[in-house]
Structure formats: C-alpha cells, structure tokens
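Student: pasting a predicted model and its sequence here:
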Amino acid sequence: MFDDFLIRAALAGIGLTFATGPLGSFVVWRRMAYFGDATAHAAILGVALSFAFGTSVYLGTLGVALAMALTVARLSGRGHAMDTVLGVLAHSALAFGLVAASFQSGLRVGLSAWLFGDILAVSQADLVVVWAGAAAVVALLAWRWQGLLTATINDELAMASGHDPRREQLALTIALALTVAVAIKIVGALLIAALLIVPAAAARQFSRSPEGMAAGATGVGILAVLLGLWGSFRFDTPAGPSVVAAATVLFVLSLPLRRRG
C-alpha cells in the first residue's frame, strides 16, 4: 500500500502534466524553450518576494513570471535579438532571486526545494491549486486552440483567418506564467522548462497531428511522473530530477519511432 504522500505526489504530477503536455507542444513548435527558461528562472524572484512580504507563494510567483513573460514579449517585438534578451533576463532574474532569497533566513534553508522541487511535500491544499491551475491552462488553450495553431504556422495566415497573433501570444504567455506558478513546488524553477519540453519532444516522434502530439505529450508526462516517483522511492533519489530523468529516458526510447512513421 502506497503512503499518502506518494499518492498526493502522483496526483500533483499528473495534474501538472495536463497543462505541460499541450503547452509544451506549443513551446516546441514555436521554439520557445529559452522563453520558458526565462519565465521559470524569474519564479525564484517571485518566491523571495512572497516570503519578504508574507504573501502567497503561488500568487507572487505568478505575478513575477507573468511580468517576465510580458517583458520578454514586449522587448522582442521591438527588434531586440530574442536569444540575447532571453539570456540576459533569464540569468539576471535568477541571480536577483537568489540574492533576494539570501536575505530571507527561512527561505535560504529550503531554497533547494524551490530550485529542484519537492513533490513529496505536496499537501492537499497544494493539490487543489495545481489541479485548478492546470484546468485554467487547459481551458485557455482549448479556447484559443485554432488561433494559436494558425499563429504558430504564420502570422500573416493568422491575420487573414481573423486571429490576432499578438492576442494569441498573450494567451500563450499567460498560460506559461500560470503553469510556472503551479509547477515550481513540484519540479522546481530549474526543471520546469525540461518538463515542458522533453515530453513534448518525445511525443513529436510518433504523433501525426497537433492534437495527437498534445495528448501524447500529456501521456509521456504522466508516465514520466509515475516512473520518476517510483525511481525516487526505490533508489532514494530527488523526486523532481527523477521525474525529468524518466522523461528523458522516454524521449530517447521514442527516437526510433520517428523512422517507422
């Protein structure tokens, strides 16, 4: 019989993958891996500010992650080189977050949990937040699905079809910030982007449609969560990194499937 904390961890991880599966597919299609990294790194600054002002970590993280995502989108739209902007902001946000965290004695001791996640410490209240956040992300992506797909293919095609590419980018930005906010306690700021990208990259090998890839990425993510938790319990390894490691193994195993399709 599994312990309650393992069941809560599995439910939290599974709930998160319902958001990271379809969202990660768009991250892969749009080549936004570094964008996700910058948003996730900014989450540490949100955690530090939440501790400093005594507010909810989820709300603080969401606010800072959303501000970072909107800033990146605004600067890249003004002609700045996207990779340079993302590189500067990602590392700067992480550095300022770590510096701010060093002034919070309670946060400094448990900082590794926010960097690498602590899925085994998920509470019932955290489960509610994770599933509610994942449901909001799925609802947003489902609502804007066709517009997002069209804008991903081509901005001009999206405009001709009656979809505003900037509006679709905003929807994707909000979804990414919300996912980062609910994921930080599970896999940590340094591993969020990996959980977005790796299952989607694995699903890409055997998927024949955008919807199939989104569903496949969710399935790979769920399997990675279960395998990662099993490995963590069996070999006494960190749970968050174990989940990402399991996802990476599944990605490697998926590579031959591309040649069969």
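Tutor: Here it is on my side, so go on. Residues are numbered from 1 along each chain as shown.
Student: from now on I want contacts and neighbour counts done on CA atoms only, so please keep to that.
Tutor: Will do.
Student: Ala214: helix or strand, and which one exactly?
Tutor: Using DSSP states H and E, Ala214 falls within helix 210-235.
Student: so which elements touch that helix?
Tutor: Packing partners of helix 210-235 (3 or more Cα pairs under 8 Å, 6 or more residues apart in numbering; DSSP states H and E): helix 4-29, helix 192-204, helix 239-260.
Student: if you count neighbours, what's buried in it?
Tutor: By neighbour count on 16 or more other Cα atoms under 10 Å, the buried set for helix 210-235 is 210, 213-232.
Student: wait, which of the helices and strands packed on helix 210-235 is closest to Ala139?
Tutor: Closest to Ala139 of the helices and strands packed on helix 210-235 is helix 4-29 (Cα to Cα; 9.5 Å).
Student: whatever helix or strand comes next after the closest one vs helix 4-29, what angle?
Tutor: Next helix or strand after helix 4-29 toward the C-terminus (DSSP H and E): helix 33-53. Angle, helix 33-53 to helix 4-29, by axes from the mean of the first three to the mean of the last three Cα atoms, to 10 degrees: 140 degrees.
Student: buried stuff in helix 33-53?
Tutor: Buried positions in helix 33-53, judged by neighbour count with 16+ other Cα under 10 Å: 33-51.
Student: between that helix and helix 192-204, how many degrees?
Tutor: Using the same axes, to 10 degrees: helix 33-53 against helix 192-204 is 150 degrees.
Student: from the contact counts, what lies against helix 33-53?
Tutor: With contacts taken as 3+ Cα pairs under 8 Å, 6+ apart, helix 33-53 sits against helix 57-77, helix 82-102, helix 165-187, helix 192-204.
Student: hold the first one in mind and look at this next one:
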Amino acid sequence: MLYDFLLRAALAGVGVALAAGPLGCFVLWRRLAYFGDATAHASILGVALALAMSLPIALGSLVAALTLGLGVVLLGRGEQNSDTSLGVISYSALALGLVTASLAGGNRIDLSAYLFGDILAVGQGDLVTILLGAVAVLALLAWRWEGLLLSTLNPDLAAASGISPRRESLILTLALALVVAVAIKVVGALLIGAMLILPAAAARSFARTPEAMAAIAAAIGALSAVAGLAASFWLDTPAGPSIVTASTVIYVISRLAPKGGTARG
C-alpha cells in the first residue's frame, strides 16, 4: 500500500519511545544526560565503521555505544560530577566518527541520515530490529527494576542489601546502548538524548511514583512519535526533528499544568 512506509515509521517511533521513556527516567534520576549524549555520539563512529566494512548498522552503533559506555562506567566516570569529561568524550567521539567516515568512504558515506534520523526510510528488517531491541530493553529494565531503582536512590543502602551499584550501572549502560542502536535510524544520534530526556521530564509533573513516571514517560514518547510523524506528513518537515518538537510541546504543557507528582528523583 501507498502508506505502508508511514505505518512502519509509526511502529518504529512508538517502539523506540516505549523503551526510551522508562530508560530516560533513570537518566534523569542519575543526572546522566551528558552520559546519554556521549553514548549516542559515539555510535556515529560505529556507524561509519559499519558502513565502511559493509556490516549491519545497528551492530556497529551498538558495539561503539556499548564500548564507550562500559569504558566510562568502569573508569568511574559515569557520575554526575564529570560533566567536563563526558562533554569532551561526547564531541570527540562525534568528530572522530565524521572523520572516519570521510577517510573510509570518501563521498560514498553520507552520515546525515544517522545524525538526524531517517524514520520514513525504515524497512521491514529495520522495524524488526527496532522492535526486538525495544523489547530487550524493556525486559532488561523490568528484570532489574528494583536493583536499578535502589542503587539510583541510595547506593549505600543498595550495597548493604547485597546489590552492587556498579553492576546496576553496567546494566543501565547496556540498556542505553541498545536504545541508541535502535533509535539512531529513527531520530538520529544528535536527537536521541532528547527522546530520552523530554518524555521523562514531562512525566515528572504527572507521576506520584517512579513506576508511574516510567509508564507516563513511555506514553508521552509514543504520543510524540505519532504526533511528530503526522506533523511531518502534513507540513512536509523532517520527521525526526518533528518528533522531538512534539515532545517539546508536551513538555512545555506539562510545565504549565498543576504540579502533583512526587517522582522527582
């Protein structure tokens, strides 16, 4: 059918949003926005290498994002007091990816679609990869929810309860790398951070528990994906940025709404 590509795009956007929303809550609670950006930017290097070697894009971005994320956590730099280090890593990784693409492929490699997303070009294979990745992230978060939450709110209490905060940080890094790998086709490396942060930030105004905040963030992200795609179709605007713009509008509305939530993190 003529609009099959829109259906695939909508499913891909919703799939990414359902995984990014709950994960974004942990990013907010741990104040790791820079960490998310650094991981997303590092994925561009993986994309460039994957294109140069004719490997799957999702695999390349996953390996690059996971390598950087694990390196930062293992070196003890995944905390909120290392904004400068993460900023340096973030932009250096992005620049290195662009330079690598230029050296490896000359004019054959165009990374613009991976910087800003190309959701309307999502094929059936891409859709399967995105949905499987989203399911894996949700399953991982559900499996480790209590440990992740306790180590986020009180690392000392988590350690006393037999939960390793370092292990939970590694699990969170794995989930973040998976989201980056599946989202890069949808909104691009430069906007993945927005898909993590904006729905979770908007959900704060409506949530009374961490679980409710995660669920509301997922719903807001899904609504943003559908609304952004609709706006892109009718206004002929870029799809990825339109999705983020829709999420921004919802965030602004949430800030104007009466504040009743307590899941502040």
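Tutor: It's in. Since this is a predicted model, take the numbers as computed values, not measurements.
Student: which of the three states applies to Cys55 of structure 2?
Tutor: Cys isn't right for residue 55 of structure 2; it's Leu. Of the three states, Leu55 of structure 2 takes coil according to DSSP: H, G, I helix; E, B strand; the rest coil.
Student: how close does it sit to Val63 of structure 2?
Tutor: Going from Leu55 of structure 2 to Val63 of structure 2 by Cα to Cα, to the nearest Å gives 12 Å.
Student: ok, those two, which is more surrounded?
Tutor: Here Leu55 of structure 2 and Val63 are compared on neighbour count by other Cα atoms under 10 Å; more neighbours surround Val63, at 19 against 14.
Student: wait, the more buried one sits on Ile44?
Tutor: No. With contacts defined as Cα atoms under 8 Å, Val63 of structure 2 does not count as touching Ile44, sitting 10.8 Å away.
Student: what about whichever strand or helix holds Leu141 of structure 2, how far off from structure 1?
Tutor: Secondary-structure element containing Leu141 of structure 2, defined by DSSP H and E: helix 124-143. Its matched residues in structure 1 lie on average 0.5 Å from helix 124-143 of structure 2 after superposition (mean Cα distance after the TM-score superposition for structure 1).
Student: which positions within the next helix or strand after that helix qualify as buried?
Tutor: Stepping forward along the backbone from helix 124-143 of structure 2, the first helix or strand reached (DSSP H and E) is helix 145-153. When burial is assessed from 16+ other Cα under 10 Å, helix 145-153 of structure 2 yields the following buried residues: 147-152.
Student: tell me the one of these nearest Ser82 of structure 2?
Tutor: Within those, the smallest distance to Ser82 of structure 2 is 16.9 Å, found for Thr152 (Cα to Cα).
Student: name the nearest residue to that closest one, ignoring sequence neighbours.
Tutor: Using Cα to Cα, 6 or more residues apart in numbering and skipping residues adjacent in sequence, the residue nearest Thr152 of structure 2 is Arg30, 6.3 Å away.
Student: what residue in structure 1 is paired with the one you found?
Tutor: When the structures are aligned by TM-score structural alignment, the residue of structure 1 matched to Arg30 of structure 2 is Arg30.
Student: pretty sure its match is touching Thr152, no?
Tutor: Yes. The pair Arg30 of structure 1 and Thr152 qualifies as a contact (Cα under 8 Å) at a distance of 6.3 Å.
Student: quick one, what contacts the equivalent of Ser232 of structure 1 over in structure 2?
Tutor: Aligned against structure 2 by TM-score structural alignment, Ser232 of structure 1 finds its counterpart in Ser232. Counting by Cα atoms under 8 Å, 6 or more residues apart in numbering, Ser232 of structure 2 touches 238-239, 242.
Student: got those as CSV, with neighbour count and distance to Ala160 of structure 2 columns?
Tutor: Output for these, formatted as CSV (neighbours: other Cα atoms under 10 Å; distance: Cα to Cα, whole Å):
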residue, neighbour count, distance to Ala160 of structure 2
Pro238, 19, 49
Ala239, 24, 47
Ser242, 24, 45
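Student: now what about stretch 124-133 of structure 2, what contacts it?
Tutor: Residues outside stretch 124-133 of structure 2 that contact it (Cα under 8 Å, 6+ apart): 8, 11-12, 15-16, 58, 178-179, 182-183.
Student: from Arg260 of structure 1, how far off is Phe116 of structure 1?
Tutor: Taking Cα to Cα, one finds Phe116 of structure 1 at 36 Å from Arg260 of structure 1.
Student: more crowded one of the two?
Tutor: Summary of the neighbour comparison: Phe116 of structure 1 and Arg260, criterion other Cα under 10 Å, with Phe116 having more neighbours (21 against 8).
Student: about what we covered before: most neighbours per residue, which of the helices and strands packed on helix 33-53 of structure 1?
Tutor: The highest mean neighbour count among those belongs to helix 192-204 (a mean of 28), with neighbours defined as mean count of other Cα atoms under 10 Å.
Student: mind checking how far it is from the chain centre?
Tutor: For helix 192-204 of structure 1, the separation from the chain centroid amounts to 9 Å (computed by Cα atoms, centre = their mean, to the nearest Å).
Student: again with stretch 204-222 of structure 2
Tutor: Going by Cα atoms, centre = their mean, where stretch 204-222 of structure 2 is centred and where its chain is centred differ by 16 Å.
Student: let me see the contact set for the nearest residue to Gly60 of structure 2 once chain neighbours are set aside.
Tutor: Leaving aside its chain neighbours, Gly60 of structure 2 sits nearest to Gly46 (4.3 Å; criterion: Cα to Cα, 6+ apart). With contact set as Cα under 8 Å, 6+ apart, Gly46 of structure 2 has these partners: 57, 60-65, 97.
Student: apply 7 Å and report the result again.
Tutor: The contact partners of Gly46 of structure 2, by Cα atoms under 7 Å, 6 or more residues apart in numbering, come to 60-61, 63-64.
Student: and if you look at Trp114 of structure 1?
Tutor: 184-185, 188-189.
Student: ok, now Leu226 of structure 1?
Tutor: With contact set as Cα under 7 Å, 6+ apart, Leu226 of structure 1 has these partners: Ala10.
Student: how near is the counterpart of Gly212 of structure 1 in structure 2 to Ala218 of structure 2?
Tutor: Using TM-score structural alignment to pair residues, one finds that Gly212 of structure 1 aligns to Ala212 in structure 2. Distance check for Ala212 of structure 2 against Ala218 of structure 2: by Cα to Cα, it reads 10 Å.
Student: I'd like to know which of the helices and strands packed on helix 210-235 of structure 1 is closest to Ser112 of structure 1.
Tutor: Among those, if distance is taken as Cα to Cα, the winner is helix 239-260, at 11.0 Å.
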